[in-house]
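Visitor: fold the stuff below for me.
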Amino acid sequence: MVIEELYAHRDIIQKVIDTLSADIEAACHTMVAVLKDGKKVLIAGNGGSAADAQHIAAELSGRFLKERKALPGIALTVDTSALTAIANDYGYNHVFSRQVEALAQPGDLFIGISTSGNSQGILNAFEAATKIGCKTLGLSGRDGGKMNAICDLNIIIPSDVTARIQEMHILIGHILCKAVDDAY
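Guide: I've put the predicted structure just below:
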């Protein structure tokens, strides 16, 4: 069982290398450009993707591998008062879009993470970000879902297995943070 999981992980990494390197490179350039322009990165996801959003945001405001200035990375998953008030007043599918409306400015980057690419709350946040004039980056899996039509760039992990998709999302998050480190 253990060796099968390791081989499955290895196989998806190889697929990502073979098919997504250019997209990941483009995402790195976008994130670095946004931060160099004095803008911020807003990130959201549900469940395990919420944890990934928080992880990436922490690497920006804290540090990844090297000492550098703190950078504005905000996970929209951590303010329980906002999450519960918005869910209560507007419905859960608006918990991220309302925060995007409140916090985002033109030129910021919104990263939405959804293994299916179809999470309505994430889709609503992409729509809000686009209206404001944010750049948008999706991290998804399977066929990319509805995120394909609303992201500037949707990096689609070529797998139907949630665990493999999530493993690649955090790897891509680390690659993005390494690109930021290298730029500062």
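Visitor: hey, let's count contacts and neighbours off CA atoms from now on
Guide: OK.
Visitor: give me the spatial nearest neighbour of residue 94, chain neighbours excluded.
Guide: Nearest-residue entry for residue 94: residue 121, 5.7 Å, with adjacent residues in sequence omitted and distances by C-alpha to C-alpha, 6 or more residues apart in numbering.
Visitor: residue 159 now?
Guide: Closest residue to residue 159 apart from its sequence neighbours, by C-alpha to C-alpha, 6+ apart: residue 142 at 5.3 Å.
Visitor: next, count neighbours for that neighbour.
Guide: When counting by other C-alpha atoms under 10 Å, one arrives at 16 neighbours for residue 142.
Visitor: kindly report the same for residue 21.
Guide: Counted by other C-alpha under 10 Å, the residues lying close to residue 21 total 13.
Visitor: structure for this one too, so we can compare:
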Amino acid sequence: MAEMSEVQAAVRVTARLLDAVAADEALCEAAAAAARACIAALRAGRKILICGNGGSAADAQHWAGELVSRFHYDRPGLPAIALTTDSSILTAIGNDYGYDRVFARQVEALGVAGDALLAISTSGNSPNVVAALQAARERGLATIGFTGQAGGRMAELCDICIRIPSDSTPRIQEGHEVLGHTICAMIEAAIFPRPPA
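Guide: The predicted model follows:
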């Protein structure tokens, strides 16, 4: 019974966080603006690049999968690349240039003006994510950050910074996941409207 209470308490903490996210008009507008930026990139024939470390790397891969494959319904794939998946590229860059360059080097190689970069870091200070944003800005990509409430170094490098109102890494990640899914759904609906039933 104690374990069940612990589960319920944990769910309630997340529920309170999501209520706070839903009530934060500026935060919700930032997420909507992120979706609009991605939609504009895709409509211009560009692509979405996504990066992050650890759990944020998992989010990058998850969101890219939702876009390339499908989210709510069948439709053509959308061009999205998680910069976290190719072990040969990651280890080559890490070996030759250092771990701080693993995402920036890929942005330099793959990114073109008009693309969008989704950069995820709960602290907002991950050096390799910050370097990716710097590279993206130099190349004219739209820069969209997902962080915690402080924003960190990323805040000044992002055209749009989505700050989850928490300092707890798991809570921030949960907020990112909800808004990431929402943005994927908005992109899908805008680029390929759901066919009539």
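Visitor: re earlier: and the counterpart of the residue nearest to residue 159 of structure 1 in structure 2, what does it touch?
Guide: Taking TM-score structural alignment, residue 142 of structure 1 has residue 149 as its aligned residue in structure 2. The neighbourhood of residue 149 of structure 2, defined by C-alpha atoms under 8 Å, 6 or more residues apart in numbering, consists of 163, 164, 165, 166, 167.
Visitor: per the alignment, the last one corresponds to what in structure 1?
Guide: With TM-score structural alignment as the matching criterion, the partner of residue 167 of structure 2 in structure 1 is residue 160.
Visitor: these two touch, right, its match and residue 141?
Guide: Yes. If you go by C-alpha atoms under 8 Å, residue 160 of structure 1 and residue 141 touch, sitting 6.8 Å apart.
Visitor: those two: which is more packed in?
Guide: Neighbours were tallied for residue 160 of structure 1 and for residue 141 using other C-alpha under 10 Å; the higher tally belongs to residue 141 (27 against 13).
Visitor: I'd say the more buried one and residue 113 touch.
Guide: No. At 9.4 Å, residue 141 of structure 1 and residue 113 do not qualify as touching, with contact defined as C-alpha under 8 Å.
Visitor: for residue 13 of structure 2, grab the count of nearby residues.
Guide: Summarising burial for residue 13 of structure 2: neighbours were counted as other C-alpha under 10 Å, giving 12.
Visitor: translate it into the numbering of structure 1.
Guide: Applying TM-score structural alignment, one finds that residue 13 of structure 2 aligns to residue 8 in structure 1.
Visitor: okay, buried residues for the helix or strand harbouring that match please.
Guide: Taking DSSP states H and E as the criterion, residue 8 of structure 1 maps to helix 2-36. Under the neighbour-count criterion of 16 or more other C-alpha atoms under 10 Å, helix 2-36 of structure 1 has 9, 12-13, 16, 20, 24, 27-28, 30-35 buried.
Visitor: using the three-state scheme, assign the most centrally placed residue in structure 2.
Guide: Residue closest to the average C-alpha location in structure 2 (C-alpha atoms, centre = their mean): residue 118, at 4.3 Å. Classification of residue 118 of structure 2 by DSSP: H, G, I helix; E, B strand; the rest coil places it in strand.
Visitor: list the contacts of it.
Guide: Residue 118 of structure 2 sits next to 48, 49, 50, 51, 143, 144, 145, 146 when contact means C-alpha under 8 Å, 6+ apart.
Visitor: ok, back up a step: the contacts of residue 149 of structure 2 into TSV, with extra columns for secondary structure?
Guide: Formatted as TSV, the entries for the contacts of residue 149 of structure 2 read as follows, by three-state DSSP:
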residue	secondary structure
163	strand
164	strand
165	coil
166	coil
167	coil
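Visitor: which of those sits closest to residue 101 of structure 2?
Guide: residue 163 (24.0 Å; C-alpha to C-alpha).
Visitor: surely the closest one and residue 152 touch.
Guide: No. Proximity of residue 163 of structure 2 to residue 152 does not meet the contact threshold set by C-alpha under 8 Å, at 9.8 Å.
Visitor: what about the two, which has more around it?
Guide: Neighbours per residue, other C-alpha under 10 Å: of residue 163 of structure 2 and residue 152, the larger number sits with residue 163, 26 against 18.
Visitor: that one: what's it in contact with?
Guide: 27, 146, 147, 148, 149, 150, 151.
Visitor: and with 10 Å instead?
Guide: 21, 26-27, 30-31, 122-124, 145-152, 155, 172, 175-176 (C-alpha atoms under 10 Å, 6 or more residues apart in numbering).
Visitor: do residue 26 of structure 2 as well
Guide: Contact analysis of residue 26 of structure 2 by C-alpha under 10 Å, 6+ apart lists 32, 162, 163.
Visitor: helix, strand or coil for it?
Guide: Using three-state DSSP as the criterion, the local structure at residue 26 of structure 2 reads helix.
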